[in-house]
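Colleague: task: produce atomic coordinates for the following.
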Amino acid sequence: MAIPEQDAGENRRGAFIAPGYLAGFILVTSLFFLWALANNFNDILIRQFQKALDLNRAEAGFIQFVFYIGYFTMALPAGMVMRRFGYRAGILAGLGLYAVGALLFYPAAEIRVYAAFLAALFVIAAGAAFLETAANPYIVAFGHPSRAEQRLNFAQAFNGFGGFLAPIIGGVFIFSGIEHSKADIAAMPPAQQAAYRATEAQMVQGPYLVLAVLVVLIAIAVAMVRLPHIEPPGRASDAHGKRPSRFAILREPALAGAVTAQFFNIGAQVGVWSFFIDFVKEVTPTTPERTAAFLLSFSLALFMAGRFIGAALMQRIAATRLLTFFALAGVFLAALAALTGGWIAVGALTLTSLFMSIMFPTIFSLGVKDLGERAMLGAPLIVMAIIGGAVFPPMMGFISQAIGALQPVMLVPALCLAVVAFYATRAHRAAGRVETPPAASPLH
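Modeller: Have a look, this model is predicted:
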């Protein structure tokens, strides 16, 4: 990637944003916010679709399965599109897919077919995969290389803000505030029951239409705004003129360990957040859904804050040591949520997000920091490891359905975080006593 020639003088003085690119920087930063909304709306949909579509918890868990399968399958195609046509084209393709998926929620709500909603979510996920693949190189290219990490951390803060805001938006505009027990719904006459479910299904139409309009407006702006030139990645060859194999690089122990740890880390994150509202309703039955959604939002605010706290602590504490401590704290809190009761359990699960905060960026950085020019081959593999988010929520849903309770199932995220703790311990031993703070990376 390259910063435009005319800005070289300014960039030697350490420009945070190169002159003339402020509007482009704002637009690319907004992409971090957009895919956070898409990810975290799913936590609301899992609860909403149980009411609107008469799903059990295991069936609702497939929302995350389909969404993260979309991410997984589209990560490499997104990279190929950008290598062929450039990053602007990749961003526009991602925004187009995102808007189409959001628009598909309207007819899906009219026909109330679960498969139609899942198809719409897959399309949104495909768009988000394009956006996430493109955003980091663009943010890095907007100013002086010495301030790239600062720019990326700034952009990632908006990812955390989107995660914090999504449950509030969903709680206010998707949850109707009308709650009936399963017994009450079963006792309704068929016509009344159908009307209730139809009303609940249609609650998603307005928010997703607004989201589609917002995405289209951003796409129009991206098509018109001035953006820095970036050399497409992935064209480099080795000394023999051959392109290196993307998957052969998994022979690197640090990268292979990071891919494995990331799989379990994302599984823990998505597992906790997917069933957070159901968990609160189970252990404190009188808590309204909207209150549970606001608690989820607070938990995600802690997740956002944890990134800033972790970045500050890494100035004094080795990243691998801090990752070990955070992972062990997460294991303890998730287990506490599973084994205690009432507001102690809710508080423990809420705090778990704080300690999951640094995991994705730290694992990502540890996996690629010694790869040199091959980092662009290794990085997408770590991103693809987010398929853990497709595996664990359905698993947790099925276990919950089988045992008739959700609370004990929070031991699954505890076990996932134990794997992260094991990885962090081994990484710390491998690094020895000297370790530099890891570079910033995409947030989830």
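Colleague: contacts, neighbours, all on C-alpha from now
Modeller: Fine.
Colleague: run the chain-centre distance for stretch 410-419.
Modeller: 18 Å (Cα atoms, centre = their mean, to the nearest Å).
Colleague: what does it rub up against?
Modeller: Stretch 410-419 is contacted from outside by 261, 264-265, 267-269, 271-272, 327-328, 330-335, 337-338, 396, using Cα atoms under 8 Å, 6 or more residues apart in numbering.
Colleague: if you set the cut-off to 6 Å instead, what comes out?
Modeller: 264, 268, 327, 331, 334-335, 338 (Cα atoms under 6 Å, 6 or more residues apart in numbering).
Colleague: to compare with the earlier structure, here is another sequence to fold:
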Amino acid sequence: MSDLQRPHYRGALVIVTSIFFMWGFLTCLNDILIPHLKAVFALNYTQTMLIQFTFFGAYFVMSLPMGKLLARVGYKSAISLGLSIAAVGAVMFYPAARAPSYPLFLAALFVLASGITLLQVAANPYVSLLGPESSASSRLNLAQAFNSLGTTLAPHIGGGLILGAAVLGADQLASLGEAERLAYQSQQAHSVQLPYLVLAGVLALLALVVAAWKLPQFKERARDTSDSGSAGALEVLRHRHVRLGVIGIFVYVGAEVAIGSFLINYLSLPEIGGMRESDAATYVSYYWGGAMLGRFVGAALMRKIRPGLLLGLFALIAAGLTLTTMLSLGQLALWSVVLIGLFNSIMFPTIFTLGIAKLGPLTGKASSLLIMAIVGGAIIPLAQGAIADRVGLHHAFVLPLLCYLFIAYYGLRGSRVITPQPETATRA
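Modeller: Model (predicted):
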């Protein structure tokens, strides 16, 4: 379309790409919050994983309402509103730390994630509209690369600001008197106030820029892509590659988030890395940085290898690395778990693309279901936390191992498009 090739869309793409960076940064900052709040509130692994359960649960709870909001206000206003909601969530970290209160931290995370959910629903398709259809995939890959840059930098910056001060172990914390314990918790919790207030300011500034900038609304396009009722969902789920693709997104996001969430605590174990939590945060940057690097490598490989096959191979390697870290100790266990990030890289966009393949007018409905499947980031880390509390963190990685094996199956066999038989549709 010629009207989508005007020069001012370059500015719009720059703004939206910066938003991809911000939500990647905010999402990965949870990996720093997890060991910090675990120590401050003396939580077990299951309780700590309520952080990711709350954050990614917002995707499931809020995605449909946010889709309806998008249809009502258009892309530009939805993006500005999403940034504003996320800014409110970031500000809520101040009273949560002042209390200090773990439930208030979870409430702040839910509001923050609700804003990011609206950004996810609006910004991904918006990028595809900011130029010719033929280069939509290229633009989205560029935006996602900046999202990965955010996830790479967050552990490094957040680790220095939030995990810089040494924290007491569970035994030391238990030995404190009630007044001393409350004073210690308050002091440690306050370390998150300044970083999140700064982030709130950046988000609010971005919201104002988006609102003031002459960006296209594409309001009619927003209405066209918002139809995701239950009847449409049932219709699209008759397609096998969509059903399995929804499961694929669920287990992929769950495995990726679970590994990132436990990485600092895992590397701090004496038999693995035996390092300080602030030092372990550097390896979290390597984990997410590998995903960023792998996207560029994967994009080049896909020119010669079909996406399903490459997805299957990457998933098998990730499964092998997961098994290696479970069966080894020291540096081998350390680097095998960190290297999983490199092979996570192509999984989300490839599963997503395979899941919406050859659906025609049902594409929008399938996309909505795949986005809702991001709730795997809430369920699987919580389940791994429960396993870790029973058998230890080292062997709790069996859950991501099973996830990667399913993804390998999906890439090699499950993603093949099989058209539903007409009589199946008639019976339904």
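Colleague: distance check, Leu293 of structure 2 against Tyr287 of structure 2.
Modeller: Distance of Leu293 of structure 2 to Tyr287 of structure 2, given as Cα to Cα, to the nearest Å: 10 Å.
Colleague: more neighbours, these two?
Modeller: Tyr287 (27 against 17; other Cα atoms under 10 Å).
Colleague: give the equivalent position in structure 1 for that one.
Modeller: With TM-score structural alignment as the criterion, Tyr287 of structure 2 lines up with Ser299 in structure 1.
Colleague: also Ala319 of structure 2?
Modeller: In structure 1, Ala319 of structure 2 lands on Val331 (TM-score structural alignment).
Colleague: mind giving me the packing neighbours of the host helix or strand of its match?
Modeller: Val331 of structure 1 is located in helix 319-339, with elements delineated by DSSP states H and E. Under the contact criterion of 3 or more Cα pairs under 6 Å, 6 or more residues apart in numbering; DSSP states H and E, helix 319-339 of structure 1 touches helix 342-356, helix 411-431.
Colleague: switch the ones you listed over to JSON lines; also include mean neighbour count and distance to Tyr98 of structure 1.
Modeller: Shown next, in JSON lines, are these (neighbours: other Cα atoms under 10 Å; distance: least, Cα to Cα, whole Å):
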{"stretch": "helix 342-356", "mean neighbour count": "21", "distance to Tyr98 of structure 1": "27"}
{"stretch": "helix 411-431", "mean neighbour count": "21", "distance to Tyr98 of structure 1": "29"}
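Colleague: mind checking those for the one nearest to Leu322 of structure 1?
Modeller: Of all those, helix 411-431 sits nearest to Leu322 of structure 1, with 8.7 Å by Cα to Cα.
Colleague: for the closest one, what is the distance to the chain centroid?
Modeller: For helix 411-431 of structure 1, the distance to the chain centre is 20 Å (Cα atoms, centre = their mean).
Colleague: map Ser274 of structure 1 onto structure 2.
Modeller: Checking TM-score structural alignment: Ser274 of structure 1 goes with Ser261.
Colleague: hmm, that match is touching Asp31, no?
Modeller: Yes. Between Ser261 of structure 2 and Asp31 there is a contact under Cα atoms under 6 Å: 4.8 Å.
Colleague: give the contact list for Leu95 of structure 1.
Modeller: Counting by Cα under 6 Å, 6+ apart, Leu95 of structure 1 touches Gly127.
Colleague: where does it fall, secondary structure wise?
Modeller: Assigned by DSSP H and E, Leu95 of structure 1 falls within helix 87-103.
Colleague: for that helix, give the aligned segment of structure 2 as residue numbers.
Modeller: Residue span in structure 2 matched to helix 87-103 of structure 1, by TM-score structural alignment: 75-91.
Colleague: before we move on, what about stretch 52-68 of structure 1?
Modeller: So stretch 52-68 of structure 1 sits over residues 40-56 in structure 2, by TM-score structural alignment.
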